[in-house]
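Chemist: Sharing a model that was predicted from the sequence below.
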Amino acid sequence: MTVIETPDTVQRAPAKGRILDTANELFYQNGILTVGVDRIIAQSSVTKATFYKHYRSKDNLILEYVRSRRASVEAQVRSIIESAPSPDSALLGILESVAGKLTAQDFRGCPFLNVVAEFPHPTHPARLIIAEHRDWYHETLFDLMRGTGHPFPGEAADEIILAKDGALAGGYAGDTIAAGAALGRVVKRVLAESVNA
């Protein structure tokens, strides 16, 4: 017998998770500064008391949004690396992952660069989380480039990060196909410089 799920039989996500999921969508699609707490409360179907119980302020929710985006990206990159047979194939897997984001229907640029644009002061707590994430990303790429035998793994990691940033920004502002192709050319050129390539 097939059971048809209805709103009454589907277990709802906890309120805190619903709030974060809603903020994740609204902040990314519309910008953080343009989305008010009342809109998040209404769209996540919670009360104002519930919102403030879990997050206390919009500022706390913003930080949780940035942390959740960071955790998601880092988990995805780790998964790609763990399943790849070699450092160069891991790099190509990361490239494919970024290129895939460019063509997603809800693509609106790099979430981290978007946050940086909205919070220009480098000591803002959200900016500090992003700085830590970028350091992690650079170290990860450095380790992969060293694994390929690249003579200058730090410089190679710099180039790939800059190309990734450019593809995500340029892909949102213009031609996603051209941005992905340019990113691919940079990664493949950098890999070709490796001793083990």
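Modeler: Cool, got the structure.
Chemist: C-alpha only now, for contacts and for neighbours.
Modeler: Will do.
Chemist: Could you report the neighbour count for Thr103?
Modeler: The tally of other residues near Thr103 (other CA atoms under 10 Å) stands at 15.
Chemist: Now it: closest residue in space that isn't a chain neighbour?
Modeler: Thr176 (6.6 Å; CA to CA, 6 or more residues apart in numbering).
Chemist: in the longest helix belonging to the chain, what's buried?
Modeler: Longest helix in the chain by number of residues (criterion: DSSP state H): helix 58-83. The neighbour-count check on helix 58-83 (16 or more other CA atoms under 10 Å) flags 58, 61-66, 69-70, 74, 77, 80-81 as buried.
Chemist: try this one next to it:
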Amino acid sequence: MPSPGRSAPRDHLLTTASQLFYSEGINSVGVDRVLRQAGVTRATLYRHFAGKEALVVAYLEREDQMIQAIWSTGLGHAVSADHALELAIEGVATDAHRHHTLGCPFIKAAAEFPDPASPVRRVIGEHRAWFRAELRRLLTEARRDDVDAKAETLAMLRDALMVGCFLGDPDAIRRTFVRNARWVAGLR
């Protein structure tokens, strides 16, 4: 079923493009391949997106929305500020270990779109700003000191986790991330 206010062809096209972009890389997947795989016409693409870059932006915006929804649902079970930090750390670890096994879609897209002024990099920057703000909020609510430095460190650890799960032993990387993230967050 399409999202409210969206068409089934648009959602199908975006789902197909998202799967291809994530698994094979954005620049290595041409528009013709996306159209062929989705079974839609070029007119359908241009009816919903101005071009490939707009499709990439929509892919990353959708990733961001899904991550934010999972984040808020997961943290909705917290019984304390420390518990919220624990749930956040476990949620990030689980996401990398189970759902983003090929790395972070935002880091991968940033590597393919080096222009910091591009619409793609804008979406990436917004996602990363949201994540850091959420970390600062959780650390502040847990009454930690030096929340800016700790939030930056936790964000950096997440980046390492996402890349590490793709390149190395996901179980070992997950354990290392959780141990170090708990330490940075002041969890015993």
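Modeler: Ah, there it is. On a predicted model such as this, the values are computed, not experimentally measured, just so you know.
Chemist: picking that back up, which part of structure 2 matches the longest helix of structure 1?
Modeler: Aligning helix 58-83 of structure 1 against structure 2 (TM-score structural alignment) gives residues 52-77.
Chemist: Likewise for stretch 151-158 of structure 1?
Modeler: Taking TM-score structural alignment, stretch 151-158 of structure 1 hits residues 145-152 over in structure 2.
Chemist: Make a markdown table out of the buried residues of helix 58-83 of structure 1 and add distance to Ile130 of structure 1.
Modeler: Listed next are the buried residues of helix 58-83 of structure 1 as a markdown table, based on distance: CA to CA, whole Å:
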| residue | distance to Ile130 of structure 1 |
| --- | --- |
| Lys58 | 18 |
| Leu61 | 15 |
| Ile62 | 12 |
| Leu63 | 10 |
| Glu64 | 12 |
| Tyr65 | 11 |
| Val66 | 8 |
| Arg69 | 10 |
| Arg70 | 8 |
| Glu74 | 12 |
| Val77 | 16 |
| Ile80 | 21 |
| Ile81 | 21 |
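Chemist: re the thing from before, the residue nearest to Thr103 of structure 1 matches what in structure 2?
Modeler: So, by TM-score structural alignment, Thr176 of structure 1 is matched to Pro170.
Chemist: burial measure for its match, as a count.
Modeler: Counted with other CA under 10 Å, Pro170 of structure 2 comes out at 20.
Chemist: average gap between the longest helix of structure 1 and structure 2?
Modeler: Taken over the aligned residues, the distance from helix 58-83 of structure 1 to structure 2 averages 1.2 Å (mean CA distance after the TM-score superposition for structure 1).
Chemist: Just checking, which helix or strand succeeds that helix along the chain?
Modeler: Counting by DSSP states H and E, the element after helix 58-83 of structure 1 in chain order, helix or strand, is helix 87-102.
Chemist: Could you list the buried residues of that following helix?
Modeler: 87-95, 98-99, 101-102.
Chemist: For structure 2, which segments count as helices?
Modeler: Here structure 2 has its helices, by DSSP H, at 8-24, 31-38, 42-48, 52-75, 81-94, 105-112, 119-141, 147-167, 170-185.
Chemist: Out of the ones you listed, flag the one nearest Pro2 of structure 2.
Modeler: helix 8-24 (4.9 Å; CA to CA).
Chemist: list the helices and strands the closest one packs on?
Modeler: Helix 8-24 of structure 2 sits against helix 31-38, helix 42-48, helix 52-75, with contacts defined as 3 or more CA pairs under 8 Å, 6 or more residues apart in numbering; DSSP states H and E.
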